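Visitor: Structure here, sequence nowhere to be found:
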C-alpha cells in the first residue's frame, strides 16, 4: 500500500511539472512572438538596411581616368634620333575627371531613400496579414476546445442515461431500440471528439509555425474569450480609417517614390562637367601641359528625347498607381462596411442563442429528465431532448466561431493589431 501511495505521489508530481512546462499564451503574446521571430518581417528589415547602404554611395563620382600614350612617334625608326622641328616624338600623360551635376546626385539619393518608406508600409501590412492568420488559428482552436468540453459533458450525461435505461429495461420501463440508438449517438460523440482534437492539433501546428517554433511545442490558450464590441463602429457613416491602411499607404509611398524617380530623370536636362589635364614630354623639347574643361549639352534634340520620354512614361505610371490606390480605397471601404454589418447581425444571433434558445432547450431537457426519473417520461423523448440541446450547444459554438472569424476579418480590414 505504501508503494502504491508513493507511485501515485510521483505521478502527481510529474503531471504537475509537465503542467508547469506548458505555457499559456494569450493572443497578444502570440503576436509578440510573430513580430520577433517570423522571417518574413526580418526580410523587410534587411531590405531597408540594404537601401540605407545604397544611399550612402548615392553621391559618388565616377572614378578618374588616367591615360598614358606614345605621342607622335614616326614609323621610321631612324627619324627618332634626328633633331628636327618635325620630330615631336614623346610621351603623354592624361588625367580626366568627370564631375556630375550636384542636382543629379541629390535627386538620386532622395529617390533611393524614398523606397525605404515603401518597405516600411509593406512590412506593416505583412505583419497585419500574419496577425490575421494567427487570429484564425487561435479562434479555431478556442472553439474546438469549447466543443470538446461540451462533448465531454454530454457524453458523461448520455452514459448515465444509457446505464439507467438498461437497468429499467429489466423492468420493461425502457425500450431496447432507443438504448441502441443512444449507444450509437455515444459512438458518434467519440468520433466527433477525434475530429475536434485534429482541429486543435491543426491550429496548434499553424500557430507554432507562425511563431517559428517546433510544430509539436505544447502550449495552452486562453480559456475565456469574449468577442470585442464594435457596435459603435456600425453607426459611423463616413469611416475614413481605411485611408491609413498600410497597403494603401504603401501604394501612396510608391507613387511618391516614382515622383522622386521622375525628378531624377528630369535632371537629365542638367549638364555634367569634366576636367582633363595633359602632360607632354618630347625629345629635345621643353615639357608642356594642357588643361581642358568639359560640359555636356543634354538639351541637344538627339539627346533630350531619351530623358523626356522617360519622364512622360513615368507620369502615366503614376496615374496608373493613383487609379490602383483609388480602387483599393473603394474595396477597403466596401469590405469594412460589409464585415461590421455582418458582425452586428451574427452577434445578435449569438446573443439569441445564449439568452433564449439554449435556456429553452435546457429547460426542455431538465423537464424530460425529471419526468423520466418520476417514471412518467419516455426514454426516447428524453434522448431527443438531450440530442436537441447538444445540437444547439454546438450551433452556439459554431456561431461564436463565425463571430470571431468576422471579428478577425474586420480587424484585418481595419488593420487593428
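Guide: Yep, that arrived. Predicted model, so just to flag it, every value in this text is computed and none were measured.
Visitor: Please make it C-alpha for all contacts and neighbour counts, starting now.
Guide: Noted.
Visitor: So residue 346 is in contact with residue 401, correct?
Guide: No - using CA atoms under 8 Å, residue 346 is not in contact with residue 401, being 10.1 Å away.
Visitor: who's more crowded, the two?
Guide: A direct count of neighbours by other CA atoms under 10 Å for residue 346 and residue 401 places residue 401 higher, at 21 against 18.
Visitor: List the contacts of the more buried one.
Guide: 139-140, 143 (CA atoms under 8 Å, 6 or more residues apart in numbering).
Visitor: Remind me which helix or strand it belongs to.
Guide: Assessed by DSSP states H and E, residue 401 sits inside helix 379-414.
Visitor: What residues of that helix count as buried?
Guide: By 16 or more other CA atoms under 10 Å, the buried positions in helix 379-414 come out as 379-380, 382-390, 392-414.
Visitor: One more: stretch 161-181?
Guide: For stretch 161-181, using 16+ other CA under 10 Å, the buried residues are 161-162, 165-166, 173-175, 178-179.
Visitor: Among the contacts of residue 401, which are located in helices?
Guide: In this view, the contacts of residue 401 that belong to helices under DSSP state H are 139-140, 143.
Visitor: from what I can see residue 381 touches residue 368, true?
Guide: Yes - if you go by CA under 8 Å, residue 381 and residue 368 touch, sitting 7.3 Å apart.
Visitor: about what we covered before: of the ones in helices among the contacts of residue 401, which is the most crowded?
Guide: residue 143 (24 neighbours).
Visitor: Would you check that it makes contact with residue 395?
Guide: No - using CA under 8 Å, residue 143 is not in contact with residue 395; the gap is 11.1 Å.
Visitor: Residue 16: how many residues sit nearby?
Guide: 11.
Visitor: I should have written residue 7 there, sorry.
Guide: A total of 12 residues lie near residue 7 under the criterion other CA under 10 Å.
Visitor: Wait, a helix at it?
Guide: Yes - when DSSP: H, G, I helix; E, B strand; the rest coil is applied, residue 7 is found to be in a helix.
Visitor: secondary structure element for residue 45?
Guide: Using DSSP H and E, residue 45 maps to helix 39-56.
Visitor: Work out the gap between the helix or strand just after that helix and the centre of the chain.
Guide: Later in the chain than helix 39-56, the nearest helix or strand by DSSP H and E is strand 65-71. Centroid separation between strand 65-71 and its chain, computed with CA atoms, centre = their mean, to the nearest Å, is 58 Å.
Visitor: Second structure for comparison follows:
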C-alpha cells in the first residue's frame, strides 16, 4: 500500500535530517581558515609592514645630525682672483657638528621607541580582530549550510505530504485543499531556500576576501559538529584578563608613554642647542715670495630661546594637553572593553542556554509531535492543517537551534578578541 511506504520514507527523512553527512574532501575547517587568514590577509600584512617601518625610526631620531663639511674661498680679490695678492686670502676647509642639548636625543629616541612598541601591539590587535571576523563569517556560513540542509529535508517531507494528501483525495478520504495547502508551504520553503542561498553567496565572498582568495571560490564546510559549548570564566576574571592581555590597551599605554616623552622633550627645548666647528685655512706665499702661515678657526654657537613664552611654553602646553588626551582615551577604551565583554558574555550565556533547550527538549518533542500527527492523519483523526503546521514548527525549531549555536560561537569569537586571549574557559 502507498501510505505505509510514505510513512517509512518520512521517518527515514527525519533520521537523516538529524545525522551529519560524511566528511568531504577539501573541507575548510575553522582552524584552517584562521591559519590562511593570518598568513595571507593583506590588511594584516599592511599593519605588520607599518610596525616594521616604525621599528626603524628610534635609532634615526636618537642619532646626531650629520656633520657638515664645507669648503670656502675667503677674501678673494675680485680684480685679479690672485690667491697671493691679499694677505687674508685663504682657501678654507672645515667640519661642523650640531649637538642638541644633553638628553634631547634620548627623549626623541624614547618617544619613537614607545610608538614602535605601540605599533607592535596594533599588529596583535589587528590579528585578533581578523580572527574574530573569520570566525564569525565561518560560523555564519556553517549556519546557512545547516539551514539549507533542513530546508531541503523539509521540502522532501512536504512532497511526501502532498503525495499523502493526493492519495487520500483520490480515494475520497481527503480534501483538495489539503493538497493545495501542502504545495503552498512547499513554495514558501523554496522561497526561503533562494533567500538563504543568496546570503550564503554573500557570506562566502566576504570570507574569501579575508582569506585573500577569489570571491567566488567554493567553500565546503564539515557537517559534523559536537554541539558542546564551553563554560566561561567569571565575568570579573575576564575583566582582569583583558586588562593584562588586550593589545589595544597595551598600545594605548605605550602611546601615553610616548606622549610623556614628548612632553619632557618640550621642556628640554628651554635649553639651547649647540653647534661646533673647526676650519683650516691655507694661504699662498706673497708676490715677493714671503711665506705666510695657515690659519685655524674654531667655532661654537648656540640657540637662544628668547621667544620662550610664545614658543617653548606653548609647546609644553600642547604636549601636556596631548598627554591628557591619551590618558582619557585609555580610560574610554577600558570602559568600552568592559562593556563589550559584558555584552558578549551575556549573549553567549543566552544563546548557549537556548541551544541546549532546543537540542535536548523542544526539537525531540516537536519530532514526536510530527510523527504522532502523521499517524493520526492517516486514520483521519488529525486535521491536515495541523499536521503541516507541526512540521513547519519543527523546521523553525531546528533552524533556531543552529542559529543559537552559531550565535553562541560568534559570541565566543567576540569575547576572545575583546579579552585578547583564547583561554577564557574554566
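Guide: The structure has been received and is ready for your questions. All figures in this text were calculated on a predicted structure; none of them were measured in a lab.
Visitor: Out of the buried residues of stretch 161-181 of structure 1, which is nearest to residue 229 of structure 1?
Guide: Among these, residue 161 lies closest to residue 229 of structure 1 (CA to CA), at 40.1 Å.
Visitor: which element is that closest one on?
Guide: helix 102-169.
Visitor: Tell me which residue of structure 1 lines up with residue 242 of structure 2.
Guide: Using TM-score structural alignment, the partner of residue 242 of structure 2 in structure 1 is residue 242.
Visitor: so where do the helices sit in the stretch 151-300 of structure 1?
Guide: Ranges of helices within the stretch 151-300 of structure 1 are 176-210, 231-234, 246-266, based on DSSP state H, counting those that start in this stretch.
Visitor: export those helices to CSV and tack on distance to residue 91 of structure 1?
Guide: Formatted as CSV, those follow (distance: least, CA to CA, whole Å):
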stretch, distance to residue 91 of structure 1
helix 176-210, 70
helix 231-234, 84
helix 246-266, 41
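Visitor: Residue 107 of structure 1 is nearest to which of the ones you listed?
Guide: Among the helices of the stretch 151-300 of structure 1, helix 246-266 sits nearest to residue 107 of structure 1 (CA to CA), with 5.1 Å.
Visitor: Now tell me what touches the closest one from outside.
Guide: With CA under 8 Å, 6+ apart, helix 246-266 of structure 1 has contacts from 104, 107-108, 110-111, 114-115, 117-119, 121-122, 124-125, 243, 307-308, 310-311, 314-315, 318, 321-322, 324-325, 328-329, 415.
Visitor: so residue 414 of structure 2 touches residue 345, yeah?
Guide: No - counting by CA under 8 Å, residue 414 of structure 2 stays clear of residue 345, with 9.2 Å between them.
Visitor: leaving aside the residues next to it on the chain, what's closest to the residue most central in space within structure 2?
Guide: Residue closest to the mean C-alpha point of structure 2, counted by CA atoms, centre = their mean, is residue 129 at 2.2 Å. In space, and not counting its chain neighbours, residue 129 of structure 2 is closest to residue 417: 6.1 Å by CA to CA, 6 or more residues apart in numbering.
Visitor: For the residue mapped onto the one you found from structure 1, give its distance to residue 302 of structure 1.
Guide: In structure 1, the residue paired with residue 417 of structure 2 is residue 412, using TM-score structural alignment. Applying CA to CA, to the nearest Å, the value for residue 412 of structure 1 to residue 302 of structure 1 is 52 Å.
Visitor: what do you get for residue 39 of structure 1?
Guide: Taking CA to CA, one finds residue 39 of structure 1 at 49 Å from residue 302 of structure 1.
Visitor: With residue 319 of structure 1 instead?
Guide: Distance from residue 319 of structure 1 to residue 302 of structure 1, by CA to CA: 28 Å.
Visitor: just residue 22 of structure 1 next, same as before
Guide: For residue 22 of structure 1, the distance to residue 302 of structure 1 - CA to CA - is 73 Å.
Visitor: cool, and residue 233 of structure 1?
Guide: Residue 233 of structure 1 sits 60 Å away from residue 302 of structure 1, going by CA to CA.
Visitor: Looking at those two now, which is surrounded by more residues?
Guide: A side-by-side neighbour count of residue 233 of structure 1 and residue 302, using other CA under 10 Å, places residue 233 first with 14 against 8.
Visitor: Which secondary structure element is home to the residue nearest to the more buried one when sequence neighbours are not counted?
Guide: Residue nearest to residue 233 of structure 1 in three dimensions, not counting chain neighbours: residue 340, with 7.4 Å by CA to CA, 6+ apart. Assignment of secondary structure by DSSP H and E places residue 340 of structure 1 within helix 301-352.
Visitor: Report the mean deviation for that helix after fitting onto structure 2.
Guide: Comparison of helix 301-352 of structure 1 with structure 2 after fitting gives an average deviation of 2.1 Å (mean CA distance after the TM-score superposition for structure 1).
Visitor: now the following helix or strand past that helix and helix 102-169, what's the angle there?
Guide: Once helix 301-352 of structure 1 ends, the next helix or strand along the chain (criterion: DSSP H and E) is helix 358-373. Counting by axes from the mean of the first three to the mean of the last three CA atoms, to 10 degrees, helix 358-373 of structure 1 points 20 degrees away from the direction of helix 102-169.
Visitor: how about helix 358-373 of structure 1, which residues of structure 2 does it hit?
Guide: Taking TM-score structural alignment, helix 358-373 of structure 1 hits residues 363-378 over in structure 2.
Visitor: compared with structure 1, how much does that stretch deviate?
Guide: Mean for stretch 363-378 of structure 2 is 1.7 Å (mean CA distance after the TM-score superposition for structure 1).
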